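# What follows is a predicted structure for the sequence shown.
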Amino acid sequence: MTAGRAARSPLPRAAGLLLLGALGGLTASAAAEDPEARLERKKEELAELRRAAREIGEELERTRKREADAREAVFELEERISVLRNRRRRSERNLAANTERREELKAERQRLRERVDRHRDRLEAYLRAAHRAGQSGFLRQLFEHRDPGRIRRALTFMSYLHEARRQEMERLREARERAADVMDELAAERTEETRLRDRLAEQKRAIARRLEERRALLEELEAQSERKRNRLAAVRSDQQALKKVIERLRGLREDGVLEKVGEKHMAARKGELPLPVARPEILAHYGDSRERRSMRWRGLLLGAETGAEVRSIFRGRVAYAGRLRGYGLITIIDHGDNLLSLYAHNRVVYKEVGEWVETGAPVAAVGTTGGRSRPATYFEIRQGGEPVDPLQWCRAPGGSEQRSAGR
């Protein structure tokens, strides 16, 4: 890559200049180089070193800018994928509802078939009755009688028979039309759901391809930059940003809305609450060292399968749901009385700000957003805005064995 060659080229050049300078000193002492010429040569070497350092700095700055642009593109794509996954989730729920509706329509179709059969049987009975009346000379016998009352009754009977036959034919027609409508409705729903599922799947594949391209670019740019030198500042910046978000949430809390809803009961269950991920591998504990020894984990890093459900540890209200630099897609739940729980690096978040959730309700899915290389959920509990050890509140999944696995 052009950027990679540009970033690497000044280093050998500068090293060569230093080596030449050292060799030049030996040559000068051996050959009694003129002091003025030696001073001029040293000035040129110094100027060349400065140019090399400046080129390195400029290239590093360009690399950092490209890295920042690539990170922003990755964040945007992750948000779009989250939106698409939520749409797909809703579509799957609709598909399940439509499947139930189709079963109802199939049952209705069966009832209509039975109804058609009944109407057909009745119509056949009316036709047979009319046929028998014709064969028996019913009309001729009717007109041979001179009794008006008898004639009137006979005509009324024939009228009823004709009307009953007409009504049965009409019901038969309506039943057949409704059955046809049901079949059309079933076919239309199947076609629409298939089309929607295919479209969402294609959008997801397209964005996933783009995301993979961006991630590959990001990895290449990170390899060229001095990532370790900047990592400490980035972590501190991320933590400061998170602290600002939490402080803002505390400042915006509605007075009295969550009063005593959480801590009163949450404190009673301290040490018994579930972890947000089922059967996790604890990759990092509260207080463990991070990248540099001066930084510590302020929560638990829970390894799990991609897409595994992340559940609320206790009932509360969603105070924040979205993207946060360094944490990816994040959900923060307010449990009342200055108790918050935080779930980060999600591949998708299911709840929106203001929604109430119960204990164990799915709020997100495990992912790698925010720059993680393997799927995991970062989990914090904060009391009064300060992080506390989650294992003081939640049951450890595997005791000491699990703890050693995380270290």
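Sure thing, it's come through.
# rest of the way, CA atoms for contacts and neighbours
OK.
# what ranges do the strands span in this structure?
281-284, 300-303, 309-311, 316-324, 328-336, 339-349, 356-357, 362-366, 376-383, 386-388 (DSSP state E).
# would you turn the ones you listed into a markdown table with distance to R101 and mean neighbour count?
Rendered in a markdown table, the data for the strands of the chain read as follows (distance: least, Cα to Cα, whole Å; neighbours: other Cα atoms under 10 Å):
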| stretch | distance to R101 | mean neighbour count |
| --- | --- | --- |
| strand 281-284 | 41 | 21 |
| strand 300-303 | 39 | 23 |
| strand 309-311 | 28 | 23 |
| strand 316-324 | 33 | 21 |
| strand 328-336 | 34 | 26 |
| strand 339-349 | 29 | 27 |
| strand 356-357 | 29 | 18 |
| strand 362-366 | 26 | 25 |
| strand 376-383 | 37 | 24 |
| strand 386-388 | 49 | 16 |
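# Below is an additional structure, to be compared with the one above:
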Amino acid sequence: MIKVLLSAVSFRALCAALLLLCAIAAAADNDNTQRQLNNLNDKIGSLKKSINKQQQDRSSTAKALRTIEKDIGELAAKLRQTSSKREQQQRKLAELESRQQLLRKQQVNQKALIAEHVRNAYTLGKESQLKMLLNQEQPEKLSRTLTYFDYFNRARSEELTKYRDTLSELDSLKPSIEAEAQALAETSAELKRQQQSLLQQKQQRANALAGIDREILNKTSSLNTLDKERKGLENVLQAVEREITNIVIPENYKPFNAMRGKMPWPVRGKLLNRYGASRQGSAVTWQGIQIAGNEGDSVLSIHNGRVVFADWLRGAGLLIIVDHGGGYLSLYAHNQSLLRTEGDWVKGGEAVATVGNSGGQRQAGLYFEIRYKGQPTDPRRWCQ
């Protein structure tokens, strides 16, 4: 008996020790994750300062475009959130109204059933129970009749209780419906204000683009600008590859290279160029794919990873870069708005941005690249 007790105590002690070790390991993992995130944010902050210094030579018109497009991005993100909130409120209001209609039908049916019970009780009650008791000759018939009385009384009581509950719920639904309708009206008004503000911002953007067009007077200056923008993006990607892409990806994330040819495209649309082809007949080549899209459509991360850059960059507009581990990056440029920020973990198929035309583009669409150890690779080899 003593041996059994000692064994039980030892087993409990062992379990307690294992739980303590697990807790310590979990705390250590959390500390490591937080340190890694802080380190990542520090590196991204330094990277952005370096980028800002490199881009200080741009014209006042280009600076204005940057400010306007960033404002448009923030406003478009708020607009998306407000629109989603309104949809949720509309669904909730519809559910409440549907419940109200169901209760009203239920009320009518219960009212009719109660009336039927009253008529039945009146019919059975023409002769009192005492009179039936005195006049009955067959005991079994007497018992059955008394059972009927008891059944009708219980049924009538139950229906009256249900009827009261229905009326009570109907009364409680009315203020909920009124409050939800008021909230929906306020959200709709806010959505309208944001849409109007977005239109004004887009007009300012059009004016800024017109100023940039006047600065670029010929094809040579256009190609020079294109070359500078390409080099600027290359510098950012090299800095990201050099400083940031050593973060540890969780083990439960499937390796990027195991998904070759199986990943979805970030948006559904026509591919507008061929990877590696010349751009405008110059020495600058396409190192990614331009995909046609509708303004505001979701841009999806092609695989699990962590956002390592999310900001405006000359030539790329609102840009987001996701590190997938193993030296692989995916790049999404010319967005209207950015839905995630640096340090965020994202899953494959999760929205990270919305399609736009930032970076001075005239048509809405997405520029998409995949990189391995800093070198571009054809996205068509990776996406379905």
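Now that the structure is in, tell me what you want to look at. The structure displayed is predicted, hence computed values, not measured ones.
# Relative to R122 of structure 1, which of the strands of structure 1 is closest?
Ranking the strands of structure 1 by proximity to R122 of structure 1 (Cα to Cα) places strand 362-366 first, at 56.6 Å.
# Structure 2: which residue goes with L17 of structure 1?
Aligned against structure 2 by TM-score structural alignment, L17 of structure 1 finds no counterpart at all.
# Excluding chain neighbours, what is closest to L17 of structure 1?
Using Cα to Cα, 6 or more residues apart in numbering and skipping the chain neighbours, the partner closest in space to L17 of structure 1 is E45 (6.9 Å).
# go on, D378 of structure 2?
Once flanking residues are discounted, D378 of structure 2 sits nearest to Y275: 6.1 Å by Cα to Cα, 6+ apart.
# Same list (the strands of structure 1) but as a markdown table, adding distance to R140 of structure 1.
Shown next, in a markdown table, are those (distance: least, Cα to Cα, whole Å):
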| stretch | distance to R140 of structure 1 |
| --- | --- |
| strand 281-284 | 97 |
| strand 300-303 | 95 |
| strand 309-311 | 84 |
| strand 316-324 | 87 |
| strand 328-336 | 90 |
| strand 339-349 | 85 |
| strand 356-357 | 83 |
| strand 362-366 | 82 |
| strand 376-383 | 94 |
| strand 386-388 | 104 |
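# Nearest to V116 of structure 1, out of these?
strand 362-366 (48.0 Å).
# separation between the residue nearest to A62 of structure 2 when sequence neighbours are not counted and T220 of structure 2?
Residue nearest to A62 of structure 2 in three dimensions, not counting chain neighbours: I212, with 6.9 Å by Cα to Cα, 6+ apart. Separation of I212 of structure 2 from T220 of structure 2 (Cα to Cα, to the nearest Å): 15 Å.
# And Q287 of structure 2, by the same measure?
The gap separating Q287 of structure 2 from T220 of structure 2 is 21 Å, by Cα to Cα.
# Over to S168 of structure 2?
77 Å.
# what does A183 of structure 2 give?
55 Å.
# Which of those two has more residues huddled nearby?
Set A183 of structure 2 next to T220 and count neighbours by other Cα atoms under 10 Å: A183 wins out with 16 against 11.
# which position in structure 1 aligns with the more buried one?
A183 of structure 2 maps onto E192 in structure 1, by TM-score structural alignment.
# Okay, helices next: where are they in the stretch 51-200 of structure 2?
In the stretch 51-200 of structure 2, the helices defined using DSSP state H, counting those that start in this stretch lie at 60-124, 129-135, 139-215.
# Figure out which of those helices is closest to K270 of structure 2.
That would be helix 60-124 among these, by Cα to Cα, at 23.7 Å.
# now the closest one against strand 317-325, angle please.
With axes from the mean of the first three to the mean of the last three Cα atoms, to 10 degrees defining the directions, helix 60-124 of structure 2 sits at 70 degrees from strand 317-325.
# what angle do helix 60-124 of structure 2 and strand 328-338 make?
Using the same axes, to 10 degrees: helix 60-124 of structure 2 against strand 328-338 is 80 degrees.
# Helix 60-124 of structure 2 vs structure 1, average offset?
Taken over the aligned residues, the distance from helix 60-124 of structure 2 to structure 1 averages 3.4 Å (mean Cα distance after the TM-score superposition for structure 1).
# can you tell me how far T368 of structure 1 sits from E61 of structure 1?
Distance, T368 of structure 1 to E61 of structure 1, using Cα to Cα: 27 Å.
# Comparing the two, which residue is more hemmed in?
Legend: neighbour count by other Cα under 10 Å for T368 of structure 1 and E61, higher for T368 (21 against 13).
# need the contact list for the aligned partner of the more buried one in structure 2.
The alignment partner of T368 of structure 1 in structure 2, by TM-score structural alignment, is N357. Neighbouring residues of N357 of structure 2 by Cα atoms under 8 Å, 6 or more residues apart in numbering: 295, 317, 334-336, 363-366.
# Determine which two of those residues are furthest apart.
It's E295 and G317 that sit farthest apart of those, by Cα to Cα, at 14.2 Å.
# Could you check how far V308 of structure 2 is from K141 of structure 2?
With Cα to Cα as the criterion, V308 of structure 2 and K141 of structure 2 are 86 Å apart.
# same check, this time on N273 of structure 2
Distance of N273 of structure 2 to K141 of structure 2, computed by Cα to Cα: 92 Å.
# Excluding covalently adjacent residues, which one is nearest to the residue positioned nearest the centre of structure 1?
Central residue of structure 1 (Cα atoms, centre = their mean): V348, 2.2 Å from the mean position. Closest residue to V348 of structure 1 apart from its sequence neighbours, by Cα to Cα, 6+ apart: S82 at 4.7 Å.
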